[in-house]
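Q: take this sequence and fold it.
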Amino acid sequence: MRAAVIVFPGSNCDRDLAVALERSTGKPPVMVWHGDSELPDVDFIGIPGGFSYGDYLRCGAIAANSPIMRAVKQKAEAGVAVLGVCNGFQVLVETGLLPGALLRNASLKFACRDVRLSVESSDSVFTRRYNAGDVLTIPVAHHDGNYFIDDDGLKRLEDNGQVAFRYVEDTNPNGSLGNIAGVFDAKRRVLGLMPHPERVTEALVGGTDGKALFDSLVESL
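A: Okay, the predicted model is just below:
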């Protein structure tokens, strides 16, 4: 599997994502600077967490207009798998590659802790190594992770099976509608996820519940 990781000013989880990908693929991904306008021939694109452009305008809003995002959108439309984690999820929403919006946490406080997630579907390139109903422990670290979508949009997500992960109710860290922690696009080739699976791919640093996501990509792609 050939992978690329996009790097923005303010990214702080790009190396974490690269290490997780290398652990599953056996080779380092290509690190692509936000100012580039072209992507190499890859099977997968990762958009990492952090504070792209310092989140000075709105989380992910400036990054969504970086030159490289035009190429990411073209690749996604051609079927290349794309994963956005935390700030990367916000970027994907801002570009329109995923529906909905990510609002300020209901507590108005930064959330940084482990949460429990239920896997809603194993029918995707990201989740085939999981079983629907599996409960994972994954860390979060965000201030604007409160997922919202209008009633019609929520119905479409539910009817089309586009909810990828939900917070187990008592661990919802941000007030997300329907406890939604991650969503797919309609083709299930783009995934946005607020928790950080790349931080739990090695037992020595806290757990391995995220590794199956990257192994799923390798197996699928």
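
Q: for the rest of this, base every contact and every neighbour count on C-alpha atoms.
A: Will do.

Q: just the helices from this protein, written as ranges.
A: Taking DSSP state H as the test, the helices found in the chain are 14-25, 67-77, 87-95, 151-159, 211-220.

Q: distance to Met1 and mean neighbour count added to these, as JSON lines?
A: Below are these laid out as JSON lines (distance: least, CA to CA, whole Å; neighbours: other CA atoms under 10 Å):
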{"stretch": "helix 14-25", "distance to Met1": "7", "mean neighbour count": "20"}
{"stretch": "helix 67-77", "distance to Met1": "15", "mean neighbour count": "18"}
{"stretch": "helix 87-95", "distance to Met1": "21", "mean neighbour count": "27"}
{"stretch": "helix 151-159", "distance to Met1": "29", "mean neighbour count": "13"}
{"stretch": "helix 211-220", "distance to Met1": "6", "mean neighbour count": "20"}
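
Q: make JSON lines out of those helices and add distance to Ala141.
A: JSON lines is the format used below for the helices of the chain (distance: least, CA to CA, whole Å):
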{"stretch": "helix 14-25", "distance to Ala141": "14"}
{"stretch": "helix 67-77", "distance to Ala141": "24"}
{"stretch": "helix 87-95", "distance to Ala141": "10"}
{"stretch": "helix 151-159", "distance to Ala141": "24"}
{"stretch": "helix 211-220", "distance to Ala141": "18"}
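
Q: and stretch 173-190, how far apart are its ends?
A: Stretch 173-190 stretches 23 Å from its first residue to its last (CA to CA, to the nearest Å).

Q: to compare with the earlier structure, here is another sequence to fold:
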Amino acid sequence: MKTAVIVFPGSNCDTDMYYAIKDGLGEEVEYVWHDDSSLDGFDAVMIPGGFSYGDYLRSGAIARFSKIMPAVIQAANDGKPVLGVCNGFQILLEAGLLPGAMLRNKKLKFICETVPLAVENSETIFTSEYNKGDVIQIPIAHGEGNYYCDEETLKQLKEQNRIVFKYYGKNPNGSIEDIAGIINEKGNVLGMMPHPERAADALLGSNDGLKLFQSILKHWRESHAAVTS
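A: Below is the predicted model:
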């Protein structure tokens, strides 16, 4: 599996994402600059956290118009796994690949801590290595992670089982229904505020995030085997 890690001016979790793939999975991974226009040859796309373009206007608003984004949208439309973490989630929302919007944290403060997450849906290409109801320890680091959507969108997310992760025990940012991560209708685009790439090795305090990347690899191997058999 060959993975692209998109790098914007202000990205600061691209290296973490790179090593989660390279060292955690032992798979091929390359950085792709925001000013590139092609993702040909890549099997999966990762949009890391950080402060793309300094979060000017609002988080993800400028990055959404980067030259690479049409290729990201095409990859999503082609059914390739696309993962957006923190600022990456914000960019996916701005690009219309996921519904809803991000508001400032409820207490208007930047939050940086490890929080428990509950796995709400273990039947996605991102969570097949987890069990439904698993509680995992994953770091968060954001000032605008308060996920919001209207009542109709929330109803659809629930009915279609598209809420993948929820904050467990306490809600750190005010996110509606404790939502920490959602997928698109097709199930190949995941946006989440917590950082699984920062929990991909026990040396970091938790390796609970590694199973997310292992799930993506498992899906790719199964899909590849089905095509070649």
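
Q: and Trp33 of the first structure, how far from Arg15 of the first structure?
A: Distance, Trp33 of the first structure to Arg15 of the first structure, by CA to CA: 13 Å.

Q: likewise for Lys155 of the first structure?
A: As judged by CA to CA, Lys155 of the first structure and Arg15 of the first structure stand 36 Å apart.

Q: cool, and Pro48 of the first structure?
A: 9 Å.

Q: before we move on, what about Ile149 of the first structure?
A: Ile149 of the first structure sits 31 Å away from Arg15 of the first structure, going by CA to CA.

Q: circling back to that earlier point, Lys187 of the first structure is nearest to which of the helices of the first structure?
A: Nearest to Lys187 of the first structure among these is helix 67-77; the distance by CA to CA comes to 9.9 Å.

Q: average distance between the closest one and the second structure?
A: Following the fit onto the second structure, the mean deviation recorded for helix 67-77 of the first structure is 0.5 Å by mean CA distance after the TM-score superposition for the first structure.

Q: now do that helix against helix 87-95, angle only.
A: Relative orientation of helix 67-77 of the first structure and helix 87-95, computed by axes from the mean of the first three to the mean of the last three CA atoms, to 10 degrees: 80 degrees.

Q: now do helix 67-77 of the first structure: everything it contacts.
A: Contacting residues not belonging to helix 67-77 of the first structure are listed as 33-39, 45, 63, 82, 95, 97, 189-190 [CA atoms under 8 Å, 6 or more residues apart in numbering].

Q: please identify which pair of these lies farthest apart.
A: Within those, two members stand farthest from each other by CA to CA: Gly35 and Arg189, at 24.3 Å.

Q: more neighbours, these two?
A: Set side by side, Gly35 of the first structure and Arg189 show more neighbours around Arg189, with 18 against 15, by other CA atoms under 10 Å.

Q: and the more buried one, what's its match in the second structure?
A: In the second structure, Arg189 of the first structure lines up with Asn188, judged by TM-score structural alignment.

Q: from what I can see that match touches Val82, true?
A: Yes - judged on CA atoms under 8 Å, Asn188 of the second structure makes contact with Val82 at a distance of 6.3 Å.

Q: which stretches of the first structure form strands?
A: Secondary structure of the first structure (DSSP state E): strands at 3-7, 30-33, 44-47, 81-85, 101-103, 111-119, 135-142, 146-148, 163-167, 180-184, 190-193.

Q: quick check: closest non-adjacent residue to Asn87 of the first structure.
A: Nearest non-adjacent residue to Asn87 of the first structure, counting by CA to CA, 6 or more residues apart in numbering: Gly49, 4.4 Å away.

Q: enumerate every residue touching the one you found.
A: So, once contact is read as CA under 8 Å, 6+ apart, Gly49 of the first structure ends up touching Ser11, Asn12, Cys13, Asp14, Gly84, Val85, Cys86, Asn87, Gly88.

Q: okay if I get those residues as CSV plus distance to Gln162 of the first structure?
A: Formatted as CSV, the contacts of Gly49 of the first structure follow (distance: CA to CA, whole Å):
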residue, distance to Gln162 of the first structure
Ser11, 27
Asn12, 28
Cys13, 25
Asp14, 26
Gly84, 15
Val85, 16
Cys86, 18
Asn87, 20
Gly88, 18
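
Q: which pair in these spans the largest distance?
A: Using CA to CA, those span at most 13.5 Å, a distance reached by Asn12 and Gly84.

Q: who's more crowded, these two?
A: Per other CA under 10 Å, whichever of Asn12 of the first structure and Gly84 has more neighbours is Gly84, with 26 against 16.

Q: that one contacts Pro195, correct?
A: No - assessed by CA under 8 Å, Gly84 of the first structure is found out of contact with Pro195, at 10.3 Å.

Q: between Asn12 and Gly84 of the first structure, which contacts overlap?
A: Common contact partners of Asn12 of the first structure and Gly84 (CA under 8 Å, 6+ apart): Pro48, Gly49.

Q: okay, buried residues for stretch 168-186 of the first structure please.
A: Under the neighbour-count criterion of 16 or more other CA atoms under 10 Å, stretch 168-186 of the first structure has 168, 172-176, 179-185 buried.
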